[in-house]
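Enquirer: Need coordinates for the below:
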Amino acid sequence: MLRLVLAALTALILAAAPAQAERIKDLGTFQGVRPNQLTGYGIVVGLAGTGDDSLEYATQAMKGVASRFGLNLPAGINPQLKNAAAVMITAELPAFAKPGQRLDITVSALGKAKSLRGGTLLMAPLAGADGQVYAMAQGNLAVGGLGIDAADGSKLTVNIPTSGRIPGGATVERAVDAGFASAPYLTFNLAEADLTTAGRVANAVNGALGPGRARAVDAVTIEISAAAGAEARTALMGQIENLPVDPADAPARVIVNARTGTVVINGAVRIAPAAVSHGKLTVRVDEDPRVIQPAPFSRGRTEIEPSSTIAVEEERRPMFDFRPGASLADIVKSVNAIGASPADLVAILEALKQAGAMKAELIVL
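Expert: Have a look, this model is predicted:
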């Protein structure tokens, strides 16, 4: 009883608590202020015989590395590179990153290397989508996986030994111009399109900076007039992103994961008047064959006579109804009352959607 009283008091407190405002910085980002992906190709050396062996593009890369140090391998000779592996390197260049700053990088085997444990990445350039080099990578790998091969062919693999990270393994060589300092307006983009939220963000900015400074262009974009210059705009952006805004309620959605049976219903879902009856029909067939023996001295044969019993059992579950405007708590309470499984709940929700009694978006993952 005490547990029920505490649960009821908690529900009342949560229901009475006002909705908490969100900061503008948590609702989206300014245009141009974003990270950029970098990729590169390199060679990892120092492996304990777990490299790419004679992989063609690994040997070509090693010849290129050797030539940078004045060592030219004879034509037609392909070294056995069991201690080296060709790898792809990925990194994320944060906004406003400056030359000399360090980046964490991820190194992944490209070919048939069995493990990168104990390897060292040789200096490799990291390029952006425009083909320009923005960082240089090099360092010793930290590999969390482990792979072991025995002489009889048995194998043991723990996690992923063909991928590792190098904390601070890349150095930024070129900065990316965000472009916000020279743009006609400061442009703020919401993470999720919503006309109501866009209007509220524009109103919050106008309330803090003065009328007419911001306008909602569409459900995502808010344009804000600002003085030219990176210094003035940086200070203004810092002021804007900390303004509180009450975002609009999320659209009514029901999310169904068909693989795991997980059903998530947000608080905006409402049910129109509807009656639901959900039963379970079980058909059982029992086979009990009998052995028939012939009479003595009758020259008969022993036979097996089939004997089947079919039973039909239908579990009776009461019908329940939803009153107008039934909320999430009403749905959960009614479904739990009949003992419905997640699969049954999905069937009920789909039927309510088809009947037009549930005005919500049904998303099946």
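Enquirer: Please make it C-alpha for all contacts and neighbour counts, starting now.
Expert: Fine.
Enquirer: How about the residue nearest the centre of the chain, nearest residue that isn't a chain neighbour?
Expert: Nearest to the mean C-alpha position of the chain, by C-alpha atoms, centre = their mean, lies Leu365 at 12.3 Å. Closest residue in space to Leu365, ignoring its immediate chain neighbours: Asn257 at 4.8 Å, by C-alpha to C-alpha, 6 or more residues apart in numbering.
Enquirer: I have a second one here; can you model it like the first so I can compare?
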Amino acid sequence: MKRVLACLLAGALVLGGLPSLASADNAVTRIKDIAKVQGVRSNQLMGYGLVVGLNGSGDSNKSTETVQSIVNMLKTYGVAVNQGSLKSSNVAAVMVTATLPPFVREGDTIDTTISSLGDAKSIQGGTLLQTPLKAGNGNVYAVAQGPVSTGGFQAGRGGNNSTATKNFPTVGMTPNGAIVERTVEDDLGTNGRISLSLAHPDFTTATRMAAAINSQYGNVAHAVNPGRIDLNIPSYFRGNVVGFVASIEELPIIPDNVAKIVVSERTGTIVMGGDVSVDEIAITQGGLSIRVQKNENANQPDPFSYGTTIVTKNTDVTVTEDKASTVVLPATANINDIVGALNAVGATPRDIISILQAMKAAGAIHAELQLI
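Expert: Reported below is the predicted structural model:
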């Protein structure tokens, strides 16, 4: 038990043997980097369309949705076709996605991403036909159309041994390929008030932010909850809300963070905040090695006898235990003390993860432990 606890402490704070371990004190930052104006956000758009002009790399006739889409499209142009005889190898059904930024106006252009929906091998060199892009409310906010750029390719035909593929030729982009048809109205400060949302809600950080704003503009800010601050726009800024927001974003603040240790078991990385504290504890680490070796011996009979050769198996078990290293840390230990102690005992990444979990269970380390 003593060895486990010792190993525990060693692991919680050891640098040597870890791919990386980082710690940092809270630094001064801008309000702009930790908060944003409420309501100023992007919107996701999506649409279903067809990419044409493919050189036989489109969907096969097994993709019935593609064949049906071609038939429906041609009907709108007064062209009647027999669905059973239609070949779709030059066409691919795709999903078109885009992000509508805030404050865009009608006529602005945005980028789109085109992803194959059927069994097309590549949409390289194709052209996206006019595709309405809808938001979650079902309204059309943009229309996409244009040539598709994949950044990859597929060369050759036939089986796996006769083709070469680079990147993902079934996913492409159309830069500035969608035209905004409807504006999302953003009422910024029309009622004389705006709100700020914290990226990471925290009582202390919200209080500090409100105090920093009030020290600059008077009693205009109020922390409603850990994640939101309401502001009354000063009268001399009522006609320049953008300037008011810009001046607030540049105000310096020291955000407060919860003492936390983040451990990635996959990579052996430990990231530790500077507020982590440890109670007085003894750390012991020793290595126990068990080696099992099997040998086979052949026993030969005497000459001119009627005996037979017999093969015997011998197993040797050797147990060795390295001398344990013990380090005692006082209750005032900080990150530097812990790192030095863990380097001294030589804990491995596997030891460290076990040590951290045991320390947390024993209440010896005062921090939130998060495994990712």
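Enquirer: Kindly provide the TM-score of these chains.
Expert: Here the TM-score for the pair of chains, by TM-score structural alignment, normalised by the length of structure 1, is 0.89; 345 aligned residues with a C-alpha RMSD of 2.1 Å.
Enquirer: all strands of the stretch 251-365 of structure 1, in order?
Expert: 253-257, 262-265, 274-276, 280-287, 290-292, 303-305, 308-315, 320-322, 361-364 (DSSP state E, counting those that start in this stretch).
Enquirer: helices or strands next to the fourth one in the packing?
Expert: Right, strand 280-287 of structure 1. If you count contacts as 3 or more C-alpha pairs under 8 Å, 6 or more residues apart in numbering; DSSP states H and E, strand 280-287 of structure 1 packs onto strand 308-315.
Enquirer: and Ser235 of structure 2, how many neighbours?
Expert: For Ser235 of structure 2, the tally of surrounding residues (other C-alpha atoms under 10 Å) stands at 9.
Enquirer: Same check on Val96 of structure 2?
Expert: 27.
Enquirer: next one: Gly58 of structure 2
Expert: 29.
Enquirer: Distance check, it against Ala93 of structure 2.
Expert: According to C-alpha to C-alpha, to the nearest Å, Gly58 of structure 2 stands 8 Å off from Ala93 of structure 2.
Enquirer: hang on, the earlier thing: who are the neighbours in contact with the residue nearest to the centre of structure 1?
Expert: Counting by C-alpha atoms under 8 Å, 6 or more residues apart in numbering, Leu365 of structure 1 makes contact with Ile255, Val256, Asn257, Ala258, Arg259.
Enquirer: Among those residues, which one sits closest to Glu350 of structure 1?
Expert: Val256 (10.3 Å; C-alpha to C-alpha).
Enquirer: Wait, the closest one touches Val364, no?
Expert: Yes: using C-alpha atoms under 8 Å, Val256 of structure 1 is in contact with Val364, at 4.7 Å.
Enquirer: Between these two, which has more neighbouring residues?
Expert: Using other C-alpha under 10 Å, the more surrounded residue of Val256 of structure 1 and Val364 is Val256, with 21 against 12.
Enquirer: Let me see the contact set for the aligned partner of the more buried one in structure 2.
Expert: Correspondence of Val256 of structure 1 to structure 2, assessed by TM-score structural alignment: Val263. Going by C-alpha under 8 Å, 6+ apart, Val263 of structure 2 touches Thr269, Ile270, Val271, Ile353, Leu369, Gln370, Leu371, Ile372.
Enquirer: Likewise for Val345 of structure 2?
Expert: With C-alpha under 8 Å, 6+ apart, Val345 of structure 2 has these contacts: Ala10, Thr284, Gln285, Ser325, Thr326, Val327.
Enquirer: change it to 6 Å
Expert: With contacts defined as C-alpha atoms under 6 Å, 6 or more residues apart in numbering, Val345 of structure 2 is in contact with Ser325.
Enquirer: what do you get for Asp130 of structure 1?
Expert: Per C-alpha under 6 Å, 6+ apart, neighbours of Asp130 of structure 1: none.
Enquirer: Would you check how far apart it and Thr187 of structure 1 are?
Expert: Taking C-alpha to C-alpha, one finds Asp130 of structure 1 at 23 Å from Thr187 of structure 1.
Enquirer: swap in Val220 of structure 1?
Expert: 10 Å.
Enquirer: Compare these two and say which is more crowded by neighbours.
Expert: Set Val220 of structure 1 next to Thr187 and count neighbours by other C-alpha under 10 Å: Thr187 wins out with 22 against 19.
Enquirer: any idea which element the counterpart of that one in structure 2 lies in?
Expert: Using TM-score structural alignment, the partner of Thr187 of structure 1 in structure 2 is Ser195. Applying DSSP states H and E as the criterion places Ser195 of structure 2 in strand 193-198.
Enquirer: Equivalent analysis for Leu103 of structure 1, please.
Expert: Assigned by DSSP H and E, Leu103 of structure 1 falls in strand 102-109.
Enquirer: in structure 2, what residues pair with that strand?
Expert: Taking TM-score structural alignment, strand 102-109 of structure 1 hits residues 109-116 over in structure 2.
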